[in-house]
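> coords please:
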Amino acid sequence: MSDLIVLPVLLPMATAALILLAGEKRRQLNAALALVSTASGLTLAIALLAWVHTQDAPGSFGVYLPGNWPVPFGIVLVVDRLSALMMVLTSACGLAALLFALPRWQRAGVHFHPLFQLQLMGLQGVFLTADLFDLFVFFEVLLAASYGLLLHGGGSQRVRAGLHYIAINLVASMLFLIGVALLYGVTGTLNMADIARKLPLVPPSDRGLLHAGAALLATAFLAKAGQWPLNFWLPQAYGSAGAPVAALFAVLTKVGVYAVLRLWTLCFPASAGDSALFGAEILIWTGMCTLVFGSIGMMATQEPNRLASYSIIVSAGTLMAAIGFDREALSAGALFYLASSTLAGCTLFLMVELLERRRDVEFAPPQSQPQGETLPDFVDAAAAEPANLDDDEQALIGRALPAAVAFLGVGFTLCAMVVAGLPPLSGFVGKVAMLAALLDAARPAAWTLFGLLIFSGLLVATSLLRVGARHFWLPQERPSPRLRIVEGTPVALLLAALVMLAIQGEPVLHYMRLTAQGLHAPDQYIEAVLSARPVSLRGQGGPR
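Take a look at the predicted model:
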């Protein structure tokens, strides 16, 4: 089974190459290849998650050496509970976004499918790699693909947002590379497990360089995670992107969160001596500022696409603040919230496209009733006044609600409940788990985050309720929008996944607790990686 670890990276890369060879004119073949590849990737990610979860203990790892070189000199791919979880979320959002793009968005520009597959490749590589240089490489792969996807469909608004997006990510990549160089200069290695093992041995004279390198890395990750004040680019960029692109971008901010969670718990645990919990207070307070910024942003806008963008900021800030407390119970609740908020953000971006399409439908006003027409049956003959009429004096009794409007209304309501953390859906389960853990943390910062989680939930619920009322409750002279089955299917599947997260809340929370235990016991990860050995080739041994 460990040989399958490399497939989540190879599969989308090979698919992108095949699509490029097929040519842009063979759209149906390209769509079929992309769909089969993405669905296979989701199946593979679920299989890897089930494999690492077969051992009911925190230390369950799969290690693969692609070049068959000994650690720490060669490339290492590692799958554990956290990376398997992130791969499943990436594949699920990718499949939903691809299904949604098939009727319309794949034809809005060139090379959509190769760019889409390359972004999936970069995302899966980030979650699997165990060394900093390959982390940088996969970061650049997914960012290069995201540049093209953000501009997919054209338009001046996308170009302006794309320029800001590219500029901030190029600066973040530069900081990333400088931070990696400093850490390599201090520790002499790029393997993350080897760095964690050598950090306590760094002499005091080099401790400043170590912290400077870690701070530069953290700055790059915080910018990519959309943390305040480095998130000014995110609402415009995500709000301008096409619906399937923005839905996949819901995972991009979680890449920065994942990188901070992985490296911070691995290299700066409470047992790291002078570097123990380095930057914890910055993570906590930066996360809370991001949470406030996102909540106010949702209240300040009435555009659904920007509303969805600010919801991504709210979830990223919540996660970053929870990570900084370095508590297993809080991390477990945050991981549950991560899964729920990622799926909800993806769903919300797809819903926004359908809501905006409904708003843009042209409608001809209804013709007035001719004079002298007999009174219908619902009119009280004695009073000669109709009952149960709408604003256009049309009968409400017996009127069927269009299926598309009903689907959009129910879907938006469920999605809003998850994003706001309202019971009984998965967003509520994740928030309750975090609130319960914060009650046990006797710190002013914990009480501050406790209050912000509740207050931000009220602001988010209010903003989503306002948008929902404008689209579904207020009198509107527009017909039911045209909703294709292939567009409604991914939205329905994502909503079903969110409902299942709530129904299976206890088993999922058990998985998250084991994941958090493994993160807060980094010695198991270090041992699993450093103990990996190359495979003997025909009895001659591996590379030397």
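> make it CA atoms for all contacts and neighbour counts henceforth
Noted.
> Show me what counts as buried in stretch 35-46.
Judged by neighbour count (16 or more other CA atoms under 10 Å), stretch 35-46 contains these buried residues: 35, 37-42, 44-46.
> what about that stretch, distance to the chain center?
Distance of stretch 35-46 from its chain centroid, counting by CA atoms, centre = their mean, to the nearest Å, is 17 Å.
> For Cys289, which residues are in contact?
Cys289 makes contact with 228, 317 under the criterion CA atoms under 8 Å, 6 or more residues apart in numbering.
> let's see it at 10 Å
With contacts defined as CA atoms under 10 Å, 6 or more residues apart in numbering, Cys289 is in contact with 227-229, 283, 295, 314, 317-318, 321, 452.
> ok, which stretches of this structure are strands?
Secondary structure of the chain, counting by DSSP state E: strands at 62-64, 77-79, 379-380, 385-386.
> Could you also give me the structure for this second sequence? I'd like to compare it with the first:
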Amino acid sequence: MMLATEHLIIAPILIPLIAGALMLLYDDRQRKAKLAISVGAAVALLFVSVELLNRSKGTPLSGGNEISFYLLGNWAVPFGIILVLDRLSALMLVLASLLAIPTLIYAGAAWHRQGQHFQSLFQFLLMGLNGAFLTGDLFNLFVFFEVLLAASYGLLLHGSGQLRVRAGLHYIAVNLAASLFFLVGVSLIYGVTGTLSMAHLSQMVVNIAPSERPLFHAGAAIMGIAFLVKAGLWPMSFWLPTTYMASAAPVAAMFAIMTKVGVYVILRLSMLLFGPDAGASAGFGAQVLIWGGMATMVYGFLGVLAAQGLGRMAAHLVLISSGTILAVTGLALSGGGPAMLSGALYYMISSTIATAALFLLLEPMSREEGGIAALLALTSDAYGLDPEDEEEEEVGLAIPGTMTVLGLSFGACLLVLGGLPPLSGFIGKVAMLSGMFGNGALPPGLAWTFLAVLMLSGFATIIGLVRIGIQTFWASDSSPPKVLAMEFAPVLLLVAMIALLTVRGNDALRYMDATARALHQPLIYSDGVFATRRVTNGEDAQ
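Below is the predicted model of the structure:
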């Protein structure tokens, strides 16, 4: 019989599902109760995610990478639905829960009152994210992908304003088209292989008939478009800056991890299906990821230099982060080795936290009329706020030293995203580059090109953010904005996460290194899935 603790793997899906459904029974005027339920669910989710992360650290029997499996409906693979927990999925679960808590606290100051069912939609978004990270088959990946997209539609349109509605409708249209590509690609893959299990596909890809392999590659490419759109790969990223800039501050902060869903799926499927052991399919799509990722980085840093507002600049910084990870994924498929990939994973965590903090800083820095508001080019219509209503319904106390705290938090984000020492952004970039040049397997021209683009993106980020910082904190004569402690606390919490990631950088990099090495050994994943035993009459059975 399965122990209760063995069911823990499904908790990251059930906790937000139950919390979101429960809050639908509450009237929207019971905001404090809904906020308490939502934050409580996020805290519970964090504890569960940390426990699952500890379980994923592995044993010598599994090569240092313990993978846990959960058969939903108790059907054997490949016919049944399976949840798979490994180092990568556990890492993404922790990241999502770490972002959820400060974002919900920040939203509790005012944003959750700007529309209906904010808390429920937020929980359903978490459910979709966690399900996408845990699922072991493509069909349920599509299901969870649609759940998180449906929730994100409501969150993006949360509030009012012409800019937000226009951006929201554009976002919906783009993602509906991406979902269509997903379905077409999955259908082609199923037509060739007869399965949608990731582990089964990993074992079958070597033996696909030469006559059917082009159709399999076509299905994988078409399906990949859906996730590359979500990841923001150039030229499929033009929707992202306006969408992220127009969304409410806490929504944009949580959307910082939405692009990483696309990155996660591309990384997962690339290493499972197109790794070195994939036969004729080895390395498929690597060049697209390498050059598309670097093109995305170039597009991102050009957007940073051109942006006049912090919102649009932060959105382009998200693209730089995604482009970097996608390029490294392609380099890993081309023989870049685990060391470079481990540095990229570390960089992904730190840059995601930093961009989320930057989105939360955006609205307080643009709150007052005058120089700051003109600089950031954001209007109250874009946020859907009524200043008079906001003044009457303030939650919490304003804090002293507003500009000092804003400036220090902004400076920490600048250091991380610009890749400057001593914070985690610098550590991640150094780890990537040392892994790339230490491996020696990549062509020198390709390696130096990636180095140049990475350095230019960091330099452009520094220029753009310093320009915003100087004009906001030094060149503005307007009075300091009134910011509540409930809005500052989440930003400081995210900055503290960055500091902890820096201080414990050695431990974090060891975990990332083990994660990258496990991704380079897809047989551990596929063999573990097929070795999972059903539970029958109190005993395990095949």
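> Can you give the structural similarity as a TM-score?
Both chains were compared after superposition, and using TM-score structural alignment, normalised by the length of structure 2 their TM-score is 0.91; 504 aligned residues with a CA RMSD of 1.6 Å.
> Which ones among the buried residues of stretch 35-46 of structure 1 map onto helices?
Using DSSP state H, the members of those that fall within helices are 35, 37-42, 44-46.
> Now render the residues you listed as TSV, adding distance to Ala130 of structure 1.
Formatted as TSV, these follow (distance: CA to CA, whole Å):
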residue	distance to Ala130 of structure 1
Leu35	29
Ser37	25
Thr38	24
Ala39	25
Ser40	24
Gly41	20
Leu42	21
Leu44	20
Ala45	18
Ile46	20
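> And the residues you listed, which is closest to Ser480 of structure 1?
Proximity of those to Ser480 of structure 1 was ranked by CA to CA; the top entry is Leu35 with 29.1 Å.
> Could you check which residue of structure 2 pairs with the closest one?
For Leu35 of structure 1, the aligned residue in structure 2 is Val39 (criterion: TM-score structural alignment).
> Next up, the contacts around its match.
If a contact means CA under 10 Å, 6+ apart, then Val39 of structure 2 has 19, 45, 100-105, 108, 119, 123 as its contacts.
> Alignment lookup: Pro102 of structure 2 to structure 1.
Under the alignment (TM-score structural alignment), Pro102 of structure 2 maps onto Ala96 of structure 1.
> tell me, how many neighbours does the nearest residue to its match once chain neighbours are set aside end up with?
Spatially, and ignoring its direct neighbours in sequence, Ala96 of structure 1 is nearest to Pro490 (4.7 Å; CA to CA, 6 or more residues apart in numbering). Residues near Pro490 of structure 1, counting by other CA atoms under 10 Å, number 21.
> circling back: which one, of the strands of structure 1, ends up nearest to Gln28 of structure 1?
Of all the strands of structure 1, it is strand 77-79 that lies closest to Gln28 of structure 1, at 33.8 Å by CA to CA.
> which part of structure 2 lines up with the closest one?
Under TM-score structural alignment, strand 77-79 of structure 1 corresponds to residues 83-85 of structure 2.
> And the matching stretch against structure 1, how far off on average?
Its matched residues in structure 1 lie on average 0.7 Å from stretch 83-85 of structure 2 after superposition (mean CA distance after the TM-score superposition for structure 1).
> matching residues in structure 1 for the longest helix along structure 2?
Among the segments of structure 2 that qualify as a helix by DSSP H, the longest is helix 162-193. Matched against structure 1 by TM-score structural alignment, helix 162-193 of structure 2 falls on residues 156-187.
> next one: stretch 224-241 of structure 2
Per the alignment by TM-score structural alignment, stretch 224-241 of structure 2 matches residues 218-235 in structure 1.
> start to end distance for that stretch?
Using CA to CA, to the nearest Å, the gap from the first to the last residue of stretch 218-235 of structure 1 comes to 21 Å.
> List the buried residues of that stretch.
So stretch 218-235 of structure 1, judged by 16+ other CA under 10 Å, has buried residues 218-228, 230-231, 233-235.
> quick one: which of the ones in helices among the buried residues of stretch 35-46 of structure 1 is nearest to Ala416 of structure 1?
Here the nearest of these to Ala416 of structure 1, counting by CA to CA, is Leu42; it sits at 25.7 Å.
> residues in contact with the closest residue to that closest one other than its chain neighbours?
Spatial nearest neighbour of Leu42 of structure 1, excluding adjacent residues (CA to CA, 6+ apart): Ser91 at 4.8 Å. Residues in contact with Ser91 of structure 1 (CA under 10 Å, 6+ apart) are 8, 38-46, 97, 120, 123-124, 248, 251.
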